[in-house]
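> Give the three-dimensional model of this entry:
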Amino acid sequence: MNNRYSTVRKKVKGFLHGGDYNPEQWLDYPEILSEDFRLMQLAHCNTFSLNIFGWSAIEPEEGKYNFGWLDDIMDRLAAQGAHVILATPSGARPAWLAQKYPEVLRVGPDRKRNLFGKRHNHCYTSPVYREKTRNINRLLAERYKDHPALIMWHVSNEYGGECHCDLCQEAFRNWLKKKYQSLERLNHEWWTAFWSHTFTDWSQIQSPAPQGENAIHAQNLDWKRFVTDQTIDFYLNEIAPLREVTPDIPVTTNFMGDYPHMGPYLGLDYHKFAKEVDVVSWDAYPAWHIPMQATAELAADVGFMHDLYRSMKKDQPFLVMENTPSLVNWHQVNKMKKPGIHMLSSLQSIAHGADSNLYFQWRKSRGGPEKFHGAVVSHAGHEHTRVFQEVADVGKALEEISEISGTTIQSEAAVIYDWENQWAIDDAQALKLGRKDYIQLCQEHYQSLRKQGISVDVISPEKHLDDYKLIIAPMLYMVRAGTAERLESFVKKGGTLVMTYWSGMVNENDLCFLGGSPGPLRNLLGIWSEEIDSLYDEEKNTIIMNKNGYFPLKGKYEVKDYCEIIHPETAHVLAEYENDFYKGGAALTVKRLKHGEAYYMAAHFEQKCLDDFYRILIEKLQLQKVLNVELPDGVSVSKRTGKNHEYIFIMNFNEAEVKMGLPAGFDGVEMLSGNRMKNEFVLKPYGVSVIKIEK
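Next up, the predicted model:
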């Protein structure tokens, strides 16, 4: 745990519960502000994010400041023992700033400058905007550096998007000059001889545009990398005065799911961004109760995202900075959470390593685009609502299990998920255009382990691998320099690696490896991939497991979407295709490399095949289960580990009750009821149990 985050744990007893509070919207309604403080205690909320969109309330005119309202709110929160995550307000700038300094407004890919409005409509490169944000951040830091309520800085809000102004174009060219050193090298790495797009002067290079160049994949990839780097650079400019004035107060910024693209946002590489924050936080907004996905399947996908963010800093918990206590206002169908799902989903985040359950928003806005977004306090303005009572119940539950805060999760298995790989796959004109399902494939492999009670990290390919027994790298299309060597070293030392179709296709600049795929992974996997067949949705094939005794998996399984034609070179064949012209060809292989093994799945296997395959690997590798029992369908388990105790979360994501068995000799205390847990018990629909056992 880093030193700055440890200061939070010293100040806060238990979990953070509360969320975004926007008192600047209610300054003309003092009676509502007073009522808020009464309701906060009834809701068992102890932490509030302030000032996220408060710039115009603090600085209504350039150089004229009004901190009185914020002083008052900070003091009143401190008086009742609450904590403040104080935000820097760069996510939405005042109208006067845009009017006086139009260069701060973002330019779109079509090269048109935006008008004032919405959020994040600003240029990260603009010297004016950097100066203005640094100035107001310094004033905030100097004013509140010793305030007893301050526990953390919330820097901006949901960074995202891109600017294509002249300042950003020049910054992009400078970024490219630093990376490639010469136009000759850039032209080679971008393969610009294709379509006669060779650049002869740096000034000819621009960012991708709908009416211009957007088909050079390496250029698109570098632009996304530049946007991440420029966003991080802007963030570092924002936190410079915070670090100087409040060196012991941790900083965070709220990440957003996996989001390679979300509406106006251009996705960021959060693996890279996470290195610059003291604690990782993210905004969790799953669409519960959707007809096309079972609750348990959606919960597994949410668990994947929790574990992705937790794994960015394995030595400490992460934070859920935003979630909704009821519904949102931006899904296609804005469905309410059914009774019980809020408690279950809140404790799911805790089970996966979160130290908070914070909401957007505390009180529903009276106007604006989010006035119908869920909140703890509705427009009715009182505590007599179902949502408020469920929030209060979550607050009480978090108080009852408060000793779990600060504990961590230990995993022997990891799935590799890489944002750059996602960008490159999405941009590739191949396979099923618009539906290559990279992250879904990662989640399918993850789910096979999780449903069998195995804790899983979700990591970058650059992460240290030697802590794991099992690494799964689905669809690793892009293999950056050093990745193949690190994977091979992992296997040689005794690790087990599982990879899938369409791996080892291109290098970091999206250039195909000459000599065929899987490129630098060929020796490690012991195969050569010749072709890949994309199947229509109604097409299916079958694989037949070989009865060669090497891997005790028998029978037939369905495969869909993609079937790769591979040639085993130094690998053993474990399964073959049953149909089509590639009948009898290898579909699953393994290669022994010194002390470890590398498996290759040449097709998109059905979930049952993955489940059976990993059941054998779990036993073979002796991976430690959270509970050494067979879990009922729809039940998920997680374990957090403290100094003297372990805490087991058992979660029922079914709409019906289930009987849950415990291992022989099990002895623990259910923390929410105080009951001794030894044998079989019943979990209600959407029920959750938290059990404390001695290590």
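
> Please make it C-alpha for all contacts and neighbour counts, starting now.
OK.

> What is the longest strand seen in the chain packed up against?
Counting by DSSP state E, the longest strand found in the chain is strand 556-568. If you count contacts as 3 or more Cα pairs under 8 Å, 6 or more residues apart in numbering; DSSP states H and E, strand 556-568 packs onto strand 527-534, strand 541-545, strand 586-593, strand 603-605, helix 607-621.

> Just put the ones you listed in CSV and tack on mean neighbour count and distance to A98.
Below are those laid out as CSV (neighbours: other Cα atoms under 10 Å; distance: least, Cα to Cα, whole Å):
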stretch, mean neighbour count, distance to A98
strand 527-534, 17, 49
strand 541-545, 21, 58
strand 586-593, 24, 58
strand 603-605, 24, 50
helix 607-621, 15, 52
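
> Please provide the structure for the following sequence as well, for comparison with the first:
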Amino acid sequence: MIARDGRLLFGGDYNPEQWPEEVWADDVRLMKEAGVTSVTLGVFSWAKLEPRPGAREFGWLDRLMDLMHAHGIGVVLATPTASPPPWLGRLHPETLPRDEDGRTVWWGSRQQFAHSSSAYRRYAAAITEDLAKRYGRHPALRMWHINNEYCTVDHGDEAARAFRDWLRARYGTLDALNEAWGTAFWSQHVETWEDVIPPRRAQYLRNPTQVLDFRRFTSDALMECFVAERDLVRRHSPADIPVTTNFMAFWTGQDGWAWAEREDVVSVDVYPDPRDPLGGQYNAMIADMTRSQARGPWMVMEQAAGPVNWRGVNHPKPVGLNRLWSLQSVARGADAVCYFQWRQSRQGAEKFHSGMLGHAGEEGRTFAEVKRVGAELAALGPDVTGTHLVADVAVLHDWNSWWAGGQDARPSTRVVYEDVVRAWHRALWEAHLTVDFAHPAHDLSGYKVVVVPQSYLLDDAAIENLVAYVRGGGTLVAGFFTGVADEDDRVRDGGMDVRLREVFGIRTLHEWWPLDAEERVECGEFGGTLWSEELTAADDADVVAAYRGGELDGLPAVLRRGRAWYLSTLPDPLALRSLLAGAAAEAGVRPPLSGLPAGVEAVRRGELLFLLHHGRGEVTVELPGDGPYRDVLTGDLHTGSVPLGRFGVVALARQTRGRGAA
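This next block holds a predicted model:
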């Protein structure tokens, strides 16, 4: 459970060890003014807590925990294991990861730990258990936050031994490993387990399945670290104190589906570019993905109140954009909106990364906007905490397919998996269709439409699941280069699994025809980019659009067989939106509100209808029914229509004699 007593969590990472202790009282005063309900402590505090091996310096944290509790501010307490102190690397160099060239990744930044190092795990467990014993029942504790943004990759010797153990558990025998890895190619047959190493620097292209399995192993090895610390803090805390770790938005390194099953709360760090005209769509996509992993309310662990510090040019957020994206996250299921960080640092690598309280201090525009967000989240809390969204459309996403499809020696380096997924989500977002994300093997029976932007790798269970979904009456829309390989990255006979070819009405897939940056294919009323395919259709398939001109003239670009659609190119954005919206409408899916002006997003969460304007002009939205509607954010009543200004947001409840419901 994230929210309590109808209050959304609002706050951010608090790093008071960077400041004199006399600043703390002023921080608390300003937190109360901003409506902060929780702070995250200790994320990068290992050297402060354990300045020497075995030493414990908890006095400063005792005072902070008591201070927060005295002022009604909850604490999300982090284990500090993301950044070991320099002495650990000096005394135990085996705790430092090595890259694929064998070079040591030294201390001096953060996350310099070798996930499979027994010494690292021993020291991490010791500091975690002592924290849990001391604070597990502190009245300020609201949640445990394990580590931070797990992203370490290690090719060292201990990782190599752990990788071999992982492979033994997966394959059992070397014969099975050799078969799965296709080691008959290039004389790569391994005779003993000692021949097996991580995919280190090689003369030329590396074994693709070895690389794929190492990605799987790395995700699992990091998850072992998380689970070990999770179990330690649970042992010393009440059962109602949840445990989380923060995902990075659309991050390739972790199998988010597997990790989410082991968390009590799913949280994410999301940083859309304020100069991106589709930044709001990206924010919505990350919200949809995280909510789907959580299967309910979720948490924004980090976002920026202003500029970040790691883009080439770091632009601040224009007036109102922080509020818009914060409320958009709530509209899409978040029960917590937090930032990195509370007070902007004056030293260190992130001193130009914004804070809720920036260098301009309490008179700054950023802090004024933060205070408004805090007040509005307080108003929203009783109406939204614990409520859900209902989606009739699922977007399929699988990390294994991403890992396999993104390797070298593929038909086109221009096909970037995350860009294709984002293009399809954009089409659905602009059609105002609320979506969940799902794994290809999940139960899909509750969705009227399932879309597969691209899934190069599909195992047999996933394929049977999709076939059964269509046979059960569902509408399936898939994009190009889907169903090509099995779980071992072995190309299936015919270039696409025969069961999928039958579902989509594809008789033969002759060739893939990837497109250069300047190339387009004409498909009747629309154009396609990035990719095309030489297909012949089965006799009972309908050709929705055919290629016009070029080598593929007259061949199907989009075809369908019953409720199953296949797109062998990436249509232009308007065409993709039209195709997906048409398939959804045919399946009985409708947006929450029709006739919306350009740039306005409509989302229904629980009993509230959120309208979010991503433009800078003035628009008017016509409201359904008789009304009136009460804007929970302001208390204003609206009948017939509601005006929205620059980055405007309303959260509407249908007014009745009581508080009402939309």
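
> Measure how the longest strand of the first structure sits relative to helix 607-621, angle-wise.
70 degrees (axes from the mean of the first three to the mean of the last three Cα atoms, to 10 degrees).

> hang on, the earlier thing: indicate which one of the helices and strands packed on strand 556-568 of the first structure is closest to E297 of the first structure.
helix 607-621 (11.6 Å; Cα to Cα).

> Give the next helix or strand downstream of the longest strand of the first structure.
Downstream of strand 556-568 of the first structure, the first helix or strand assigned by DSSP states H and E is strand 572-577.

> which strands and helices sit next to that following strand?
Packed next to strand 572-577 of the first structure, using 3+ Cα pairs under 8 Å, 6+ apart, are strand 541-545, strand 586-593.

> Would you reformat the ones you listed as JSON lines and include distance to G340 of the first structure?
Putting these into JSON lines (distance: least, Cα to Cα, whole Å) gives the following:
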{"stretch": "strand 541-545", "distance to G340 of the first structure": "41"}
{"stretch": "strand 586-593", "distance to G340 of the first structure": "42"}
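
> E399 of the first structure -> the second structure?
Using TM-score structural alignment as the criterion, E399 of the first structure maps onto A378 of the second structure.

> Spell out the secondary structure type for that match.
helix (DSSP: H, G, I helix; E, B strand; the rest coil).

> Which residue is the nearest non-sequential neighbour of it?
Of all residues beyond its chain neighbours, the one nearest A378 of the second structure is R7 (6.4 Å), with distances taken as Cα to Cα, 6 or more residues apart in numbering.

> now do P208 of the first structure
In space, P208 of the first structure is closest to N214, 4.7 Å off (Cα to Cα, 6+ apart).

> Please tell me how far that neighbour sits from D71 of the first structure.
With the distance defined as Cα to Cα, to the nearest Å, N214 of the first structure ends up 49 Å from D71 of the first structure.

> Surely L242 of the first structure and L139 touch.
No. Assessed by Cα atoms under 8 Å, L242 of the first structure is found out of contact with L139, at 9.6 Å.

> quick one, which of those two is more surrounded?
A side-by-side neighbour count of L242 of the first structure and L139, using other Cα atoms under 10 Å, places L242 first with 26 against 16.

> Could you pull out the strands in the stretch 51-200 of the first structure for me?
83-88, 150-155 (DSSP state E, counting those that start in this stretch).

> Give me the distance from the last one to the chain's centre.
Relative to the chain's own centre, strand 150-155 of the first structure is displaced by 20 Å; criterion: Cα atoms, centre = their mean, to the nearest Å.

> Next: stretch 537-548 of the first structure.
With Cα atoms, centre = their mean, you get 33 Å for stretch 537-548 of the first structure.

> ok, and what's touching that stretch?
Here stretch 537-548 of the first structure makes contact (Cα atoms under 8 Å, 6 or more residues apart in numbering) with 553-561, 573-580, 587.

> 6 Å instead?
554-560, 574-578 (Cα atoms under 6 Å, 6 or more residues apart in numbering).

> Kindly report the same for stretch 286-298 of the second structure.
260, 266-267, 333-335, 436-437.

> distance of the residue nearest to K591 of the first structure when sequence neighbours are not counted from K620 of the first structure?
Once flanking residues are discounted, K591 of the first structure sits nearest to A571: 4.5 Å by Cα to Cα, 6+ apart. Distance of A571 of the first structure to K620 of the first structure, given as Cα to Cα: 19 Å.

> which one of the helices and strands packed on strand 572-577 of the first structure lies closest to G257 of the first structure?
strand 586-593 (31.9 Å).

> after the closest one, next one along is what?
strand 596-601.

> quick check: angle from that following strand to helix 607-621?
180 degrees.

> tell me what strand 596-601 of the first structure is packed against?
helix 483-492, strand 496-500, strand 586-593 (3 or more Cα pairs under 6 Å, 6 or more residues apart in numbering; DSSP states H and E).

> would TSV of those with distance to Q624 of the first structure be doable?
Output for those, formatted as TSV (distance: least, Cα to Cα, whole Å):
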stretch	distance to Q624 of the first structure
helix 483-492	20
strand 496-500	15
strand 586-593	23
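
> For I471 of the first structure, which of those is the nearest?
Per Cα to Cα, nearest to I471 of the first structure of those: strand 496-500, 4.9 Å.

> would CSV of the helices and strands packed on strand 556-568 of the first structure with distance to M677 of the first structure be doable?
Formatted as CSV, those follow (distance: least, Cα to Cα, whole Å):
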stretch, distance to M677 of the first structure
strand 527-534, 50
strand 541-545, 41
strand 586-593, 42
strand 603-605, 38
helix 607-621, 26
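
> Can you check which of these gets nearest to A656 of the first structure?
helix 607-621 (22.7 Å).

> The closest one vs the second structure, average offset?
Aligned to the second structure and superposed, helix 607-621 of the first structure gives a mean residue distance of 2.0 Å (mean Cα distance after the TM-score superposition for the first structure).
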